[in-house]
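In: Got a sequence here, can you build the structure:
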Amino acid sequence: MGPVKMIKTTQTDFDAIVIGSGISGGYAAMELCTKGYKTLVLERGRAVAHGEYPTATMDPWELPHEDRVPQAEIATHYHKQDRLPWWVRQANKHWINKDDEYPYQEDERFDWIRGHHTGGRSLMWGRQCYRWSDIDFEANKKDGIAIDWPIRYADLADWYDYVETFVGVSGQKENLKQVPDGVFLKPFPLNCAEQHLRETVAKKFPDRIVTPGRVANLSEYKPEVHKGKRGQCMSRDRCWRGCPFGAYFSSQSATLPVAEETGNLTLRPNSIVQEIIYDAASGRATGVRIKDAVTGEQQEISARIIFCNASTVGTTAILLNSRSEAFPNGLGNSSGELGHNLMDHHYGMGASGILPGLEDTYYSGRKPTGFYIPRFTNIDEETKRADYLRGFGYQGEARRITNAPEGVVGSALKDVIFKPGAYSVRMTCFGEMLPYHENRMYLDFSKTDQHGMPLITFDAKLRENEHKLRADGVKCAVEMLEAAGCTNITSYNNATAPGACIHEMGTARMGHDPKTSVLNKWNQMHDVPNVFVTDGACMTSSGTQNPSITYMALTARAVDYAHKQILAGAL
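Out: Below is the predicted model:
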């Protein structure tokens, strides 16, 4: 990203403050800076510039312990982060918080996986980008669940166009009402086994569409559009290490460089936001109080508007800790909903099998996405289920496998591994979680972390609807593999805890009524109009689709609204 202007104590007044530098925070910074606002981005973790990705160019044999992290290190530093055994690796552990340094509490198990550094999880995300539809935005109202979204697809359609154009989303148009088509670059095509799956599933289940995953990797690079420090995807499949080519969308490669070019960006790492300061006389937030994570120095910084983008849990923790006489239970919490309605997608369910035939075919490279099967239940009267609400989708892939018998070494091993075996097809089911008021996070003010912040505590779980949905999701996965002619089919249904999918949402939801929601339709606090929340905390339901592209669309829309309100003298 190049040198970024840092501040310590010299400048304490800005037009705008953005809390967090991840996917939504980076987007907020870019939009504010390009509109002319002197913008301070506060990142609680260390500074990481584009290209500072220590394992990005390492080959597998260069990673210690065959990419595994020793159990003694796991037990000391990653005992919660490693609950999903495929997650913490030598290749990516530098992006993942250590549990002994960043503790949290659980009334019910919650797998909170996160990293504190510039760019946040924009360096680590799966990059899957699927629009929401009115099926999602209308679901709560139709089902009589929680509260109604204050927006519909028409409110976001143009903003999806706007952000997808810049982000660069590869994909294939399918004309599906449950996952609207977007502004796509050419797709990373299905390989022959995935194409076979698409064709055979369509014959038996016409409503189940196997399409190339829609992913924020540049299958085509257009420098006049994909600004920043970006380039075309090389199909290396090392995305979670950080991409030195800038081939996938991240804050480092895309939004922050564009913001920096305006001359309006100030990025301050190692800055823990303790609270947002509220002025009762004006009914506005005046700024933030921060603590330097390295020196311990505290400081107050003022701004006209504040965007909260510290992630679902991080944002709400700051708001809950921002207590005053006017808001004794957290800033903007007159509804009492702050911290409640915590959601995540749930997975740990799916199926896999061996696809015979096609042994004379192969594919080139390691494309960054496989296939996606959008939701096909409860999308209309014909697909309505009597046993559960909402639905699920699948992400998966087909790859050639090798057969290396145990004990074979030397030239014999080379002969074996250079003869690819059959294709293995796997699909993972991602299910929607309903927005239960009882599922929540809260602060334990009797216990603090190393920086004096109250400990975040989770109390959320999957409930009856989710478990019924899971059973059907597994059943349907097996059906599709059978339709494709797979053998040795195995299925699994290991109920993961919320958080495991790393799509946490809710806790500061949008809504029509200030009595039942924290934010209005513009992501603006009902109670404190110069504070906006555009990360996952704002979500009113969870849908089945990966949410990040929706966060970006909401962010761009909210910045545009705030800008117009400022010009009109309303903010």
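In: from here on, contacts and neighbour counts on C-alpha atoms
Out: OK.
In: Relative to the whole chain's centre, how far out is stretch 520-538?
Out: In terms of Cα atoms, centre = their mean, to the nearest Å, the centre of stretch 520-538 is found 19 Å from the chain centre.
In: Same question for stretch 128-139.
Out: The chain centre lies 15 Å from the centre of stretch 128-139; the measure is Cα atoms, centre = their mean.
In: who touches it?
Out: 145, 148-149, 151-153, 160, 169, 177-182, 213-216, 379, 390, 541, 543, 545-550 (Cα atoms under 8 Å, 6 or more residues apart in numbering).
In: How about stretch 288-302?
Out: By Cα under 8 Å, 6+ apart, stretch 288-302 touches 9, 12-14, 44-45, 270-277, 286-287, 451.
In: Buried residues, that stretch. List them.
Out: The neighbour-count criterion (16 or more other Cα atoms under 10 Å) identifies 288-293, 299-302 as the buried residues of stretch 288-302.
In: Which single one of the residues you listed is nearest to residue 437?
Out: Comparing these against residue 437 with Cα to Cα places residue 288 closest, at 28.7 Å.
In: Confirm that that closest one sits in a helix.
Out: No: checked against DSSP: H, G, I helix; E, B strand; the rest coil, residue 288 lies outside a helix; its state is strand.
In: Now the second one, please; I'll put the structures next to each other:
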Amino acid sequence: MNDSAFINRNAQDTAGNTFDAIVIGSGISGGWAAKELCEKGLKTLVLERGRNVEHIKDYPTATMAPWEFPHRGKLSAKLFNDNPIAARCYAFREETQHFFVKDHEHPYIQTQPFDWIRGYQVGGKSLLWGRWTQRWSDLDFEANAKDGIATDWPIRYKDIAPWYSYVEKFAGISGNRDGLPQVPDGEFLPPMEMTVVEKHLKASIEHNFPGRNLIISRTANLSKALNGRGPCQYRDLCFRGCPFGGYFSSNATTLPAAMATGNLTIRPFSVAHSIIYDEQTQKAKGVRVIDAGTLKTTEYFAKVIFVNAGTLNSTLLLLNSTSSRFPNGMGNDSGALGHYLMDHNYRGRIFGEHAGFKDTYYYGRRPTGVYIPRFRNLTDKKEVDFLRGYAFACSSHRPQGNASGSPQIGKAFKDSLTEPGPWQMNMTGMGECLPEAGNKVSLSQDKKDQWGMPLLNIDCSFRSNEIVMLRDILQTGAEMLDRAGFKNITQLDSQQAPGLGIHEMGTARMGRDPKTSVLNGHNQVWGAPNVFVTDGACMTSGGCQNPSLTYMALTARAVDYAVEALKKRNL
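Out: Next up, the predicted model:
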């Protein structure tokens, strides 16, 4: 992607401002929308509110050594104190902070604590994501209907399965075919190897706890080269940006593919203000955009619009897109827009130490971990006193030295650093949150940001089902480590607020009825059929799998539908 591909046309140049398609946002789902639209021949404009980030060139810290950083990678006191929200994110460090939104730059309102972690640049948070990619199954797509809560998904696994395969083959997912119905197998590159203590834990769990499994994570890191990218170098520096293209990001994969068609135009520093609705055609006709630097307003026009600004920003945009047809926000006939916000509950963490396997180490820094898929409530028989379930993200390592019992200074301490310490295992529960109408976002009536956009008010909390589930997470995690011979087991409730899971979902959900949902089964906005929302905002429930792979698949599926509809003149 070159700066020459960017445009800043005169606001009055309607012809010059007209494209076949507009994509709002360039992150994981926006990049996929751009690739698919461009490869299908549509002249496509991608609007990105942040700066340009060009693959390789704009990864300034990618190959720096620890001693080249003034604070050895740690946050300075000023950066930490100035960013109490961003600093809670595990990836916000000295070497990555330039990819994160700083707290003062984009304020929002918290009715209840909610840590909104953002990355505004070309590529969005695809430069920062955890890269774990589990498929959903019908256990998830049927859950709302079976439990009689919220609203039913308008799709099932069979509708999205071929699209999972489609995006996996291009993105490059390493993993093992494990034959577990709750996390269906996909199109995998060879799996990365477990450590000896992870293999030990796997054997113990699967022997002592029938129905529970430990598998290597399915992850968007290349275990072998794919389409000129990678393979992964086992540096585990992914959040700095990977010059090898060893993991999937919009910058390394989908946007270059879109650019190669000659059909892509990217406009950075473009804050989408609202979608323009045509009352006569009963469709959207364009997007009103504020230049982030000059504050000038420009309108761009297209036959089809994909909204991929990130869950909460996509909903903010829809709420701000009012007209006589949609006085309460585009697609909001149901009143559901802004409601049913979800995030995964990552509060439960368990740590343990193993005295064995001292003669064994591991290769490099594997950029992923191991995974215990959901094992609670897999059948219709109620086995615990909460709905849905949870998974565990786990990993093991050997720290440098064994200085915990001695002062961290002096010759003995230095000598200890030349030898690896005992094996340590950590487990983090990832609990599903139920879609609750009271977990919601709304627009401030009197507070605006520097671009004149209303501030988003977030009102969200973990509810009773999540808290009961949390207790089970801590108990089962500890019992699995104990049975496998781990010692010094610690259970921790981090008490972190929603948002820090960085899996915001819902607020513009899919459904079967415009009276109860915002989008139909093809991600079209009810009442504005040429507007598609395919990022996390569209989610009807949250599952307990990492959600980004599902966004990718939904996006590719929706683009295919949109282009076919355009060909038939149905849009």
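In: about what we covered before: relative to residue 491 of structure 1, which of the buried residues of stretch 288-302 of structure 1 is nearest.
Out: Distances from residue 491 of structure 1 to the buried residues of stretch 288-302 of structure 1, taken by Cα to Cα, are shortest for residue 293, at 45.6 Å.
In: where's the most far-flung residue of structure 2 relative to its centre relative to residue 403 of structure 2, distance?
Out: Relative to the centre of structure 2, the most outlying C-alpha is that of residue 411, 45.1 Å out, by Cα atoms, centre = their mean. For residue 411 of structure 2, the distance to residue 403 of structure 2 (Cα to Cα, to the nearest Å) stands at 11 Å.
In: Buried subset of the contacts of stretch 288-302 of structure 1, written for PyMOL?
Out: Per 16+ other Cα under 10 Å, the buried members of the contacts of stretch 288-302 of structure 1 correspond to this PyMOL selection:
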select buried, resi 13+14+44+45+270+271+272+273+274+275+276+277+286+287
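In: Around residue 177 of structure 2, count how many other residues there are.
Out: 16 (other Cα atoms under 10 Å).
In: Kindly report the same for the one 10 residues further on.
Out: The criterion is other Cα under 10 Å. On that basis, residue 187 of structure 2 has 18 neighbouring residues.
In: What's the match for it in structure 1?
Out: Here residue 187 of structure 2 is matched to residue 183 in structure 1, going by TM-score structural alignment.
In: Does its match touch residue 161 like I think?
Out: Yes: judged on Cα atoms under 8 Å, residue 183 of structure 1 makes contact with residue 161 at a distance of 5.9 Å.
In: Show me the contacts of stretch 128-139 of structure 1 that map onto helices.
Out: Among the contacts of stretch 128-139 of structure 1, the members found in helices (DSSP state H) are 153, 160, 548-550.
In: so which two of those residues are the farthest from each other?
Out: It's 153 and 548 that sit farthest apart of those, by Cα to Cα, at 15.7 Å.
In: Show me which of those two is the more surrounded one.
Out: residue 548 (22 against 17).
In: Now for residue 97 of structure 1: which residues touch it?
Out: 78, 81, 113-116.
In: where along the stretch 451-571 of structure 1 do the helices fall?
Out: Assigned by DSSP state H, counting those that start in this stretch, the stretch 451-571 of structure 1 shows helices spanning 464-483, 548-567.
In: what's near enough to touch the closest residue to residue 117 of structure 1 other than its chain neighbours?
Out: What sits nearest to residue 117 of structure 1 in space, not counting adjacent residues and going by Cα to Cα, 6 or more residues apart in numbering, is residue 45, at 4.1 Å. Residue 45 of structure 1 makes contacts with 115-118, 269-272, 293, as judged by Cα under 8 Å, 6+ apart.
In: Out of the residues you listed, which sit inside strands?
Out: 271-272 (DSSP state E).
In: related to what we said a few turns ago, would you list the buried residues of stretch 288-302 of structure 1 in JSON lines and tack on distance to residue 472 of structure 1?
Out: As requested, those are exported to JSON lines (distance: Cα to Cα, whole Å):
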{"residue": "288", "distance to residue 472 of structure 1": "47"}
{"residue": "289", "distance to residue 472 of structure 1": "48"}
{"residue": "290", "distance to residue 472 of structure 1": "48"}
{"residue": "291", "distance to residue 472 of structure 1": "48"}
{"residue": "292", "distance to residue 472 of structure 1": "49"}
{"residue": "293", "distance to residue 472 of structure 1": "47"}
{"residue": "299", "distance to residue 472 of structure 1": "53"}
{"residue": "300", "distance to residue 472 of structure 1": "52"}
{"residue": "301", "distance to residue 472 of structure 1": "51"}
{"residue": "302", "distance to residue 472 of structure 1": "52"}
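In: Do I have it right that residue 239 of structure 1 meets residue 124?
Out: Yes: Residue 239 of structure 1 is within contact range of residue 124, at 7.3 Å (criterion: Cα under 8 Å).
In: Neighbour count: these two, which is higher?
Out: residue 239 (22 against 18).
In: How much space separates residue 501 of structure 2 from residue 114 of structure 2?
Out: Taking Cα to Cα as the measure, residue 501 of structure 2 falls 10 Å from residue 114 of structure 2.
In: ignore the last one, residue 75 of structure 2
Out: Relative to residue 114 of structure 2, residue 75 of structure 2 is positioned 22 Å away (Cα to Cα).
In: again with residue 241 of structure 2
Out: 27 Å.
In: And for residue 83 of structure 2?
Out: From residue 83 of structure 2 across to residue 114 of structure 2, the span is 14 Å (Cα to Cα).
In: Between those two, point out the one with more neighbours.
Out: Just comparing residue 83 of structure 2 and residue 114: by other Cα under 10 Å the higher neighbour count belongs to residue 114, 19 against 15.
In: Map that one onto structure 1.
Out: Match for residue 114 of structure 2 (TM-score structural alignment): residue 110.
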